[in-house]
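**Student:** Have a look at this fold, sequence not included:
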């Protein structure tokens, strides 16, 4: 099944919520128990205002804007990001909301290049985020 893709096409935006519970679950799954992801005291010792989400959790969840569009994570050929700002996660039930948007920037030889933007409020948390996906 091929996916309709054209340069300039905007994908449906995705709002992600990160809670402390998400961080605990990700730490267990990934083995990343760095205390900046669970201890406000340890985060403060490093100058952080709060516990922060794991970068790889943020990166992985942001890609869902693309995988939801193509319908199959197996279509992703490559994905790269630069972490620009951490995602502080408050100790409450609401958590932190990151809005992910994406736009097709190139289509060639059955592959679409998609640029992603992830914003926490007005703060960009991922930079140079680009995925290549098979669309043929």
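**Tutor:** Here it is on my side, so go on. Given the structure is predicted, the values throughout are model-derived calculations rather than measurements.
**Student:** For the rest of this, base every contact and every neighbour count on C-alpha atoms.
**Tutor:** Noted.
**Student:** Doesn't residue 82 belong to a helix?
**Tutor:** No: Residue 82 sits outside any helix when classified using DSSP: H, G, I helix; E, B strand; the rest coil, being strand.
**Student:** quick one: contacts for the spatially most central residue of the chain?
**Tutor:** The residue lying closest to the centre of the chain (CA atoms, centre = their mean) is residue 62, at 2.5 Å. Counting by CA atoms under 8 Å, 6 or more residues apart in numbering, residue 62 touches 16, 100, 118.
**Student:** Return the closest of these with respect to residue 107.
**Tutor:** Closest approach between the contacts of residue 62 and residue 107, by CA to CA: residue 100, at 20.8 Å.
**Student:** Give me the packing partners of the helix or strand hosting that closest one, helices and strands only.
**Tutor:** Secondary structure assignment for residue 100, by DSSP states H and E: strand 96-108. Secondary-structure packing of strand 96-108 (3 or more CA pairs under 8 Å, 6 or more residues apart in numbering; DSSP states H and E): strand 14-18, helix 64-70, strand 111-120.
**Student:** here comes the other one, which I'd like you to weigh against the first:
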């Protein structure tokens, strides 16, 4: 995808929605890559024993999936200069998997710095799983 240019972006522009699948195999691969082997992400019995409805996705996986959608929209992951969020609800991953939906709205365009602020909304099953999710990207 070509790199998005500042002149192509306006306040109110929409990012997505993009649906990102997550399966238990995704969680195992993420755990192996990240070193986060907490059993709430892989062991259904353990997850239930600590009060969760099932295994849950790593919060950082959810954040990363959301940031990837923004990076794809910009056309270059190196142009994402800030990404922050609060984890508000876990992504429960049943045996058959689930999906998160990521979308955003351009809230500010600063022609002087070339920075664009995007409010990102990430949901699973229609419920927000990330709160105060904001990305800042640099466009030339």
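**Tutor:** Alright, I've got the coordinates. Just so it is clear, the structure is predicted and the values come from calculations on it, not from any experiment.
**Student:** quick revisit: so what does the residue nearest to the centre of the first structure match up with in the second structure?
**Tutor:** Alignment note (TM-score structural alignment): residue 62 of the first structure maps to residue 66 of the second structure.
**Student:** Shouldn't its match be within a helix?
**Tutor:** Yes: with three-state DSSP as the criterion, residue 66 of the second structure is part of a helix.
**Student:** if we can go back for a sec, now the strand holding residue 100 of the first structure against strand 111-120, angle please.
**Tutor:** Using axes from the mean of the first three to the mean of the last three CA atoms, to 10 degrees, the direction of strand 96-108 of the first structure lies 160 degrees away from that of strand 111-120.
**Student:** any idea how far the aligned residue in the first structure for residue 139 of the second structure is from residue 107 of the first structure?
**Tutor:** In the first structure, the residue paired with residue 139 of the second structure according to TM-score structural alignment is residue 135. Distance of residue 135 of the first structure to residue 107 of the first structure, computed by CA to CA, to the nearest Å: 9 Å.
**Student:** For these two, list the residues in contact with both.
**Tutor:** Common neighbours of residue 135 of the first structure and residue 107, counting by CA under 8 Å, 6+ apart, are residue 5.
**Student:** Count residues in the vicinity of the nearest residue to residue 57 of the first structure once chain neighbours are set aside, would you?
**Tutor:** Leaving aside its chain neighbours, residue 57 of the first structure sits nearest to residue 26 (7.1 Å; criterion: CA to CA, 6 or more residues apart in numbering). A total of 18 residues lie near residue 26 of the first structure under the criterion other CA atoms under 10 Å.
**Student:** Quick one: classify residue 26 of the first structure as helix, strand or coil.
**Tutor:** Per three-state DSSP, the local secondary structure of residue 26 of the first structure is helix.
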